[in-house]
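Chemist: Here is a sequence together with a model predicted from it:
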Amino acid sequence: MTSTGLPYAEVIGDPINHSKSPVIHNHWLRTLGIEAEYRKTHVTRDGLAAYFLSRRADDDWLGCNVTIPHKVAVMDYVEDPSNIRGQIGAMNTIACETGGPLIGTNTDAGGFLSPLERLKWKGKEAVLIGAGGAALAIGYALAAKGMKSLTVVARDRAKGQALLDHVGMEGRVIGFTDPLPATRLLINSSPLGMTGQPPLDLDLSPLAEDATVYDIVYAPLETGLLRAARARNLATIDGLAMLIGQAALAFEIFFDASPPRDDDDAELRTLLTQPLD
């Protein structure tokens, strides 16, 4: 993107074209009349060091959000005064003040919980698909809310067990072909089902009749998992809920302002369902 001389934040990842974070932040910036912008930038794993070096030299840079696959790797490039590494094990927000250090934090945990809190969900067990950076934040959030048992669905069972150990929760690790338990909450934190990724094919029949299926994938918004859940008349939460929730927390960090939100983010959701340029 051509420089405009405005203060800016951005989201980095590999891939990054699918990201709708700029739609959210730039909508809030326009609504509040803040002279700043939010971008998206493709950064590979091998390019992380050069990326942070170049941004530290840019006085207009306010920080970045971090998406797949960098949420763990970025911890090696920032300071961690809140012990995010120890508590969650992944970061999705890096803040920078002129002349100061890069500070890493995580807004995924709070963003993930916000729709469940609106539903007043108080279950004690769940199934979590995936064991990456987003899964670490979700596992931490569930443990903090009193979750007692977690079943992790992962190809790498050692990685899934490491997630359970890290968040200090009882549970077990199963494979993608193993039957699901009769849970009341199923969460997909993996990229499966995302545009350009393999589909997520699961047999949802073991789930409880009053189960909620929560897919953090938002491109496409109507994932195969959510379609299958709705076909069984299960409650669903789509990926925009977490995306908007974590973005609201990051917006305050970057731009020192509370984002304008209504009860259901109706206007913003309309913008987010439109095709990207």
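Modeler: Ah, there it is.

Chemist: hey, let's count contacts and neighbours off CA atoms from now on
Modeler: Noted.

Chemist: Val43 versus the residue nearest the centre of the chain, what's the distance?
Modeler: The chain has Asp108 as the residue nearest its centroid, 4.7 Å off, counting by Cα atoms, centre = their mean. As judged by Cα to Cα, to the nearest Å, Asp108 and Val43 stand 20 Å apart.

Chemist: try Leu180
Modeler: Distance from Leu180 to Val43, by Cα to Cα: 36 Å.

Chemist: Can you tell me what sits against stretch 173-189?
Modeler: Residues outside stretch 173-189 that contact it (Cα atoms under 8 Å, 6 or more residues apart in numbering) are 123, 125-132, 134-135, 138, 151-155, 157, 160-161, 202-204, 206-217.

Chemist: out of these, which are buried?
Modeler: Among the contacts of stretch 173-189, those classed as buried by 16 or more other Cα atoms under 10 Å are 125-132, 134-135, 138, 151-155, 157, 160-161, 204, 207, 211-217.

Chemist: Comparison target, given below:
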Amino acid sequence: MTRRAAITGYPVTHSRSPLVHGYWLKLHGIDGTYERVGVPPESAEAFYRDFASSGLVGCNVTVPNKEVAAQACDDLDEAAKAMGAANTLWLDEAGRLCGANTDGIGFLGNLDQMAPGWDENCGAALVLGAGGAARAIVWALLSRGIAPVYIANRTEQKAKDLAAHFEGDSKVLSWDNTGTVLENVSLLVNTTSLGMEGQPPLEIDLSPLPTDALVTDIVYAPLETPLLAAARARGNKVVDGLGMLLHQAVPGFERWFGVKPQVTDELRRLVLADLGIAP
């Protein structure tokens, strides 16, 4: 019987997830489909509570439904519990709805693939931004043993709230004081929209940053943001954000279809072509 999975949320019209999962389904010759299912916020709670009747074996969840989906689950993985949000759902053998948050896994998988060994002797990390993606990335870094993790956000209270959520080795910086820690940073992560197409640039003085520090941006349009271009020009290793999108999809596919797929150069080229971005 054909196994059906989907991207759910609202809107889902422009999601690239069907392209990614469709590529893997074809590559592995699996009898399955990956669809778009629009779930507006007003019907989200009912949809996820009654997920077993949807005909899907599982789904991804995008904005604005990640928190509602987590609340509907019978069981959550540690990341989803920590973040109060789930982006990957599946039904177990008993028909219970299970949820995971794979954003942090996607972030780490991207760095592991594109900058092997980045976490060996890694010192402090600086995360710019305090939204949902930042929360996943702070969790991921702390779970990998990176410490301290500094958090800087233009609205400082949001950074304080995020740091308080994780306690321990996460520390808050005011947006204007990021330069005070850059000389001690091994990893710089931008999770803000600054630098995206149509958005203002991220203005940060990289001169105190060690040239052996890794710089990454979760933005992938443009593929090389002004931050990454500036870091590359001064000799830093850089990693773009596309891999995070691809790696976060791996655990769901494995759950739903029984095969662990690989993130390959061919898949990257396929998604970049669909985005109209030159590799």
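Modeler: Done, it's in. None of these values were measured; they are calculated from a predicted model.

Chemist: Which of the contacts of stretch 173-189 of the first structure fall in helices?
Modeler: The members of the contacts of stretch 173-189 of the first structure that map onto helices under DSSP state H are 134-135, 138, 157, 160-161.

Chemist: what number of residues lie near Ser53 of the second structure?
Modeler: Neighbourhood size, Ser53 of the second structure [other Cα atoms under 10 Å]: 9.

Chemist: If you could redo that for Val39 of the second structure, that was the one I meant.
Modeler: Val39 of the second structure: 23 neighbours (other Cα under 10 Å).

Chemist: Quick check: the two most widely separated of the ones in helices among the contacts of stretch 173-189 of the first structure?
Modeler: Ile138 and Arg157 (17.7 Å; Cα to Cα).

Chemist: Strands of the stretch 101-250 of the first structure, residue ranges please.
Modeler: 102-105, 125-129, 149-153, 170-174, 185-188, 212-215, 235-237 (DSSP state E, counting those that start in this stretch).

Chemist: Show the contacting residues for the spatially closest residue to Lys159 of the first structure that is not a sequence neighbour.
Modeler: Excluding its sequence neighbours, the residue lying closest to Lys159 of the first structure (Cα to Cα, 6 or more residues apart in numbering) is Ala131, at 6.4 Å. Contacts for Ala131 of the first structure (Cα under 8 Å, 6+ apart) come out as 152-154, 159-160, 163, 189-190.

Chemist: So what's the residue count around Leu142 of the first structure?
Modeler: Leu142 of the first structure, neighbours per other Cα under 10 Å, totals 23.

Chemist: Please report how far the closest residue to it other than its chain neighbours lies from Ala144 of the first structure.
Modeler: Excluding the flanking residues, the one nearest Leu142 of the first structure by Cα to Cα, 6+ apart is Leu113, at 7.9 Å. Using Cα to Cα, Leu113 of the first structure is found at 10 Å from Ala144 of the first structure.

Chemist: what sits against the residue mapped onto Thr93 of the first structure from the second structure?
Modeler: When the second structure is aligned by TM-score structural alignment, Thr93 of the first structure is paired with Thr88. Counting by Cα under 8 Å, 6+ apart, Thr88 of the second structure makes contact with 58-61, 99-102, 252.

Chemist: Now tabulate the residues you listed in CSV and tack on distance to Ala79 of the second structure and neighbour count.
Modeler: Shown next, in CSV, are these (distance: Cα to Cα, whole Å; neighbours: other Cα atoms under 10 Å):
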residue, distance to Ala79 of the second structure, neighbour count
Gly58, 18, 28
Cys59, 17, 26
Asn60, 15, 27
Val61, 15, 27
Gly99, 10, 32
Ala100, 7, 24
Asn101, 6, 29
Thr102, 8, 26
Gly252, 14, 25
